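Trainee: Just a sequence and a predicted model for now, questions to come.
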Amino acid sequence: MRATSSLVALIGLAALGACTPETDTGESNFMNLCAGCHGDDGRGTGPAAVSLDAVPADLTLIAARNGGRFPMVEVMSKIDGYAKGEEHHGAMPAFWPLLEGRTVLVQTGDGILTPTPEPLVELAEYIRSIQRDGTDAE
């Protein structure tokens, strides 16, 4: 009887895991963490933008503002708050506590692969994917 109960419990836990797919992706984290200020489209027009002292950046023009190059490491540093050092100033919060977890190796430009939280890399990759050249008439 005990073995049957244990087996049923294990099957139940396995089924529960199968029914809860991994939903934290770069896009979902963007919608949860960034869209409130930067907008669903990343252009700085989220619902919270009107109550901020500073206008949120248009995240779709990061590469355009950098000569066509998307500065991946700088973007990740801005998101996680590392670029601000110990003191946090400004409207954008540091999201590093929400972006911890499994790490992946990222080339940071110094020839060294740096372990970086995977959710942070995925979020920066999503922001890279929404880049535009800034020439559209919208």
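Mentor: Cool, the structure landed.
Trainee: all contacts plus neighbour counts: C-alpha atoms, from now on.
Mentor: Fine.
Trainee: how about the one residue sitting closest to the centre of the chain, what does it touch?
Mentor: Nearest to the mean C-alpha position of the chain, counting by C-alpha atoms, centre = their mean, stands residue 123 at 2.7 Å. Contacts were defined as C-alpha atoms under 8 Å, 6 or more residues apart in numbering; by that measure residue 123 touches 25, 26, 27, 29, 30.
Trainee: among these, which are in helices?
Mentor: Secondary structure assignment (DSSP state H) places 26, 27, 29, 30 from those within helices.
Trainee: ok, so of those, who is nearest residue 6?
Mentor: Compare each of the ones in helices among the contacts of residue 123 with residue 6 using C-alpha to C-alpha and the shortest gap goes to residue 29, at 36.3 Å.
Trainee: Put this next to the previous one:
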Amino acid sequence: MRSLTLALTLLLAAPASAQDADAGRLLYMDICAACHGLEATGNGPMVEALTIAPPDLTQLSANNDGVFPIVRVVFQVDGRDPMIAHGGPMPIFGPYLDGGASVAMSAPDGTPILTSPAIADLVAYLETIQSEG
């Protein structure tokens, strides 16, 4: 009985899904690179057609005192904190990024942030490409 209780405890304590930065990179290349560029520096081929220049996504940490702004990024991508440039909650990509069971990512203070697995993967990738300076 003890081993069953321990197994259940470990299962419940395990994250629902680990974020996959490689899968996030593929999503980025498929849906974000047109505006943000292959290197995520804001120079994608659609820049000339945009009224608001896309930000350099490699500078998110640098522009936030060296800390990756995970909450802000998740909320902007999933629409809880809509950006004018995206017309609100990224309507073009919403169905592509949504769906599936929610996964929890951790804010710097340990607060769980629930989002879709696709957005969690995308944000994990963005965190890996932050510039050192």
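Mentor: All right, it came through fine. These numbers were taken from a predicted model, which means no experiment stands behind them.
Trainee: List the TM-score for the superposed pair.
Mentor: Once superposed, the chains reach a TM-score of 0.71 (TM-score structural alignment, normalised by the length of structure 2), with 107 aligned residues with a C-alpha RMSD of 2.0 Å.
Trainee: hmm, back to that, top of the contacts of residue 123 of structure 1 by neighbour count?
Mentor: Taking other C-alpha atoms under 10 Å to define a neighbour, the member of the contacts of residue 123 of structure 1 with the most is residue 30, carrying 22 neighbours.
Trainee: Can you tell me the closest non-neighbouring residue to that residue?
Mentor: If you skip the residues right next to it in sequence, residue 30 of structure 1 has residue 123 as its closest partner in space, 6.3 Å away by C-alpha to C-alpha, 6 or more residues apart in numbering.
Trainee: For that neighbour, pull up the helix or strand it's in.
Mentor: Counting by DSSP states H and E, the element that carries residue 123 of structure 1 is helix 118-129.
Trainee: ditto for residue 7 of structure 2
Mentor: helix 2-13.
Trainee: Residue 62 of structure 1 too?
Mentor: If you go by DSSP H and E, residue 62 of structure 1 is part of helix 62-65.
Trainee: okay, and that helix goes to which residues in structure 2?
Mentor: Using TM-score structural alignment, the residues of structure 2 aligned to helix 62-65 of structure 1 are 60-63.
Trainee: one step back: roughly how far is whatever helix or strand comes next after the helix holding residue 62 of structure 1 from the heart of the chain?
Mentor: Remark: after helix 62-65 of structure 1, the chain's next helix or strand is helix 72-80, criterion DSSP H and E. Relative to the mean C-alpha coordinate of its chain, helix 72-80 of structure 1 is positioned 10 Å out (C-alpha atoms, centre = their mean, to the nearest Å).
Trainee: Now the helix or strand following helix 72-80 of structure 1 on structure 2. Mean distance?
Mentor: Using DSSP H and E, the helix or strand that follows helix 72-80 of structure 1 towards the C-terminus is strand 103-107. Between strand 103-107 of structure 1 and its aligned partner residues in structure 2, the average distance after superposition works out to 2.1 Å, using mean C-alpha distance after the TM-score superposition for structure 1.
Trainee: Name the residues of strand 103-107 of structure 1 that are buried.
Mentor: residue 106 (16 or more other C-alpha atoms under 10 Å).
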